[in-house]
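Novice: could you work out the structure for the sequence below:
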Amino acid sequence: MLDKGLPHNLHIFVNSVEFIAKVIGLAKLSPEQVKVVCSMSGENRENNRRKLGKEYSIGQPSAPVKKINFYTSTCFEGCDLYDENGVTFIVSDGSKAQTLLDISTLFTQICGRLRDSKYKGEIVHVFSTTKYSREVTLDEFVAATKKTLQEAVEYADEINKLSDTVREKTLSKIKYINEQYVRIEDSRLIVDRNLANMDIVNFKICRHIYRTYINLTGELQRNGYAIMRHSFSEIIEKIENKSNARLTFKELFDEYHRLKTTQPFFSWDNHTELCAMIESRHPLVKRAYEQLGMAKVQALKYHVGNIRRELVKELPITNEYKIVKMVNDAFAKQTATPKSIAKEKLQRIYDTLGISRTAKASDLAN
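Specialist: Down below sits the predicted model:
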């Protein structure tokens, strides 16, 4: 942004002054290039000044815009920013829970902060996934929490049914309540349902929404966001996370085409490197894309056998050599093939090459 003199100004929303200070240090940003808006109340003021360093001041939302502008949660709601060339970045660091935002609430609030930007229809969400265990699903956690809450309600009801004298005497002998979501108030047991709801929301945010790219984009789409262009790839994630994941040729080819033909406004990932991963996984993808093109592959219905034959058909060699290469691809080595199937495969080869000949088993012997 700075080296190339691009006209945009970055407005980066991330709820961590420590994170902001680290970015400033790594990018070697000068005080003239940076505006930081964060909490100025009580101890936060001194702590934030210490983290940022003496050279970097804490600004107000209304202060003049700079090339790089950082905002913590103090600006997430009810704060209007004006910058025609401003681009909104939301950063969610999987290792810092306070930066993970619920899509339906704070995330949506942030999206409306830049009022007059030419780019307000596009939000760049930079995130890393959380590292929590995947053994418990969201549905399982919700079910377990509701069960615990119901047990707490039943426990509190039983205690509260006691006479005032017995209940007060009983509770006075308990140093603390070892029961989730229950507290003592005015000699009665109170069940705090809000705590249970908070547990579910926190689990959903930290251990579900931000656990994988697929979960996050799904949550965005459920809340009305259109994922028009994204730098990461569901297909690449499957390749990276599970090398033996089952991926069809169509999935790989379509993703290869997307990476080749899209150029997002901002991307951490090198599309060339991502394409190389797909090429390594299935070398036929590159050959088909470069030699046949998208329309031809679609016309062949992504059928690998048809594509291989079409590629051979395009080679500058005689039909005899093309037949040999197609036969080599079509028949398994050291494996017996029934005569009827052999004739069918050979006939497809003849048809592909436009040879008016009826396939016979004896042709293979020749």
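Novice: from now on I want contacts and neighbour counts done on CA atoms only, so please keep to that.
Specialist: OK.
Novice: can you pull out the helices in the stretch 251-366 of the chain?
Specialist: Using DSSP state H, counting those that start in this stretch, the helices of the stretch 251-366 of the chain run over 271-281, 284-291, 293-299, 304-313, 319-330, 339-353, 361-365.
Novice: before we move on, what about the stretch 51-200 of the chain?
Specialist: 108-111, 138-160, 164-172, 193-203.
Novice: out of these, deepest packed?
Specialist: Across these, the average number of neighbours (mean count of other CA atoms under 10 Å) peaks for helix 108-111, which reaches a mean of 19.
Novice: picking that back up, residue 91: which of the helices of the stretch 251-366 of the chain is closest?
Specialist: helix 271-281 (21.2 Å; CA to CA).
Novice: to check against the first, give me the structure of this:
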Amino acid sequence: MMKIIDIPMPPGCRYMSDYDKLINGLLPIDGKFILNKTLTGCGGTSLFLNSVLMVVIISPRIQVLKNKHKQYPDSFLFHIPQCDDRQSVIKQKMEDLNSYLHLHYGLIPFGQQPPPPAKILVTLDSVGKVFSVLESCSIIDKFFFVVDEFQCLMGDATFKGTVDMNFLVNIDNRARRICYLSATPIPEKYLDYIPQLANLPYYKLQWDSAVIEEPTLKKRKMRNGENAVKLCTELIQKYRNNGYFERKIIQGNVVYSREACIFLNEVKSIIRIIEKNNLLPEEVTILCSESKSSELPKGFTIGGLCTDRNNPINKTFTFCTKASFEGVDFYSTNASTYIFIDGGKEWLSLDVAIDLSQILGRQRLDCNPFRHDATLYYKTVPNPVTEVEFRQKQSEMEQTTKERLDMYDASQEKSKKWLVDLHLKILPEEKFVSDYVDVIQENGQSTLGFNYLVMAAKWNQWYQRRYYYSNSHQLISGIQSALGIGRKPVEVRDFESWYNNASDKDKLAGYADFRNKFPQYDEWIFQNPFIDLRFHQWYATLGYSTLKRVNFKEDKVINIYNEYCVQDLIKTACINAFEVGKIYSLKDVKNMLQQIYDYAGFSGKTAKATDLGKYLCSQKVQRTDGQGNRLWYIEILG
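Specialist: Below you'll find the predicted structure:
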């Protein structure tokens, strides 16, 4: 088992940059190591970008690098966009990097202030070009390489395993100082499978529990016939009707969420949602792979996420796919989060141990009262592949891989070249079906090797589907474990779980009983956006005993509450309508009072003459009418 070295963070510390000892003695920055920062949004990348080190930040997500480049304009973004004359653009970009390095590392004339240390931002697909430039300048060993969000290497391996494995081999062979950084690293049980990561020192930050907030999740199983498109349509309609997505009470004030970040793993679902709901480009931000750009409806583009944390201005709907959200900073003062996962389709499921923590860490602004809340829509489907079947299949693939690589190693050089060329012609969907043989780049040469990264990814994918997505209870338990849920009082957690699954007719009674039994947990309840806000108002205004007296029937509670809320308005109207000292017939009182009820919006309430005593000092008296009949009247007293 890999040895984990814990680093306790100082009490109250929330950001890595607040603890200068991390890169000044605690972390082995002169070698290679894994750093599990354990907390998203704690400024891991910023720690190195703000340091005196010359740094190369490597990310699997270009959107992250674009955002960081805006925040650090003196950095060099090595990115080659889609274009026709790609080789010419690559050559020019490498020359630009050379000039940047000369400025930031060249000889400084006497008396001039030295420039800040070089900071390079690059995707793992292009990092080889950066290596070449640094090596040509003989300064590669001067640089510290940060592989940011390195858990994506395994997450992406099932569809771009060759690129990711070659990246690992390449950086391990050419770079001397590397930090593999993540808040949700590749689980330790899989690291031993990957030679480049297996024996590295593993550091884990331990944060003060006071700075960690437990997420509030509303977990909702998708019913038959429900999918992301249908549920998002309901969500959009709710917003259009109400003007908000969620609301809660913070320090006695009602706050509203008017932005939504929606995570789903199919671009075609995003397109269907846009078309079905007639969403406009000015309403929608889309974060997905740049390769999907041509598939979007006319007028819609990829990217455009707000990067100004001091004045965030966002569109109403932000749609994100798995290929885009890791490491991205979302700056919003009020956005809610909605997550869709479907265990019935591999590409629509998420890695419970990795992806969910990443998603819930995207909202970076502490002023967003909904940053730790999320609605999770999920679907589970039994996995038809048993553990025995899977292990047997993997054993066969490993044995086949070994036999084929032994044959390759024993071949003549000419035959080796032929085997590499033959393997390069295999279609992507036909790779890693019967073995893990892949074309690996070593010392600038193509050779056949074992793609350990894909093997680990296959194991993890099966584990996720077998132990999480085959059973709703196991999925929820896995989520709670992965997110470290356990800091919230157990009574609150149990109640929230019950509430999210209770029938509508039972919710008010359960809510009132909990508030009556555990008043010390009121603040926890107020800050849950998934509890009907009316319940808070009814309980505060009418009290437990009144709610219980009407057996928690909502229609009766509404009537009593409405009457209470309009009392002052009705009383004022009565003072203006009825004259002191004057007597009124019961019929006149009833009619006048009914008009006041209707004016006050006291809907459904039928006036009675005797109701007037609730609002004015009055008495019932008898008088003789013109025909000598004794009738009852109401006299208004002073």
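Novice: fetch the TM-score of the aligned pair.
Specialist: After superposition, the two chains reach a TM-score of 0.52 (TM-score structural alignment, normalised by the length of structure 1), with 238 aligned residues with a CA RMSD of 4.3 Å.
Novice: residue 86 of structure 1: which of the helices of the stretch 251-366 of structure 1 is closest?
Specialist: helix 271-281 (25.2 Å).
Novice: residues in structure 2 matched by that closest one, start to end?
Specialist: No residues of structure 2 are matched to helix 271-281 of structure 1 when aligned by TM-score structural alignment.
Novice: picking that back up, need the helices of the stretch 51-200 of structure 1 in a markdown table (columns: distance to residue 86 of structure 1).
Specialist: Shown next, in a markdown table, are the helices of the stretch 51-200 of structure 1 (distance: least, CA to CA, whole Å):
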| stretch | distance to residue 86 of structure 1 |
| --- | --- |
| helix 108-111 | 12 |
| helix 138-160 | 36 |
| helix 164-172 | 59 |
| helix 193-203 | 31 |
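Novice: if we can go back for a sec, between the helices of the stretch 251-366 of structure 1, which gets nearest to residue 221 of structure 1?
Specialist: helix 271-281 (23.6 Å).
Novice: give the other helices and strands that the closest one contacts.
Specialist: Here helix 271-281 of structure 1 touches helix 234-241, helix 249-261, helix 284-291, going by 3 or more CA pairs under 8 Å, 6 or more residues apart in numbering; DSSP states H and E.
Novice: where exactly do the strands run in the stretch 201-350 of structure 2?
Specialist: 202-206, 216-221, 246-250, 253-257, 259-263, 284-287, 317-320, 335-342 (DSSP state E, counting those that start in this stretch).
Novice: can I get those in JSON lines including distance to residue 355 of structure 2 and mean neighbour count?
Specialist: Formatted as JSON lines, the strands of the stretch 201-350 of structure 2 follow (distance: least, CA to CA, whole Å; neighbours: other CA atoms under 10 Å):
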{"stretch": "strand 202-206", "distance to residue 355 of structure 2": "19", "mean neighbour count": "18"}
{"stretch": "strand 216-221", "distance to residue 355 of structure 2": "15", "mean neighbour count": "19"}
{"stretch": "strand 246-250", "distance to residue 355 of structure 2": "23", "mean neighbour count": "21"}
{"stretch": "strand 253-257", "distance to residue 355 of structure 2": "23", "mean neighbour count": "17"}
{"stretch": "strand 259-263", "distance to residue 355 of structure 2": "11", "mean neighbour count": "23"}
{"stretch": "strand 284-287", "distance to residue 355 of structure 2": "16", "mean neighbour count": "23"}
{"stretch": "strand 317-320", "distance to residue 355 of structure 2": "12", "mean neighbour count": "22"}
{"stretch": "strand 335-342", "distance to residue 355 of structure 2": "11", "mean neighbour count": "24"}
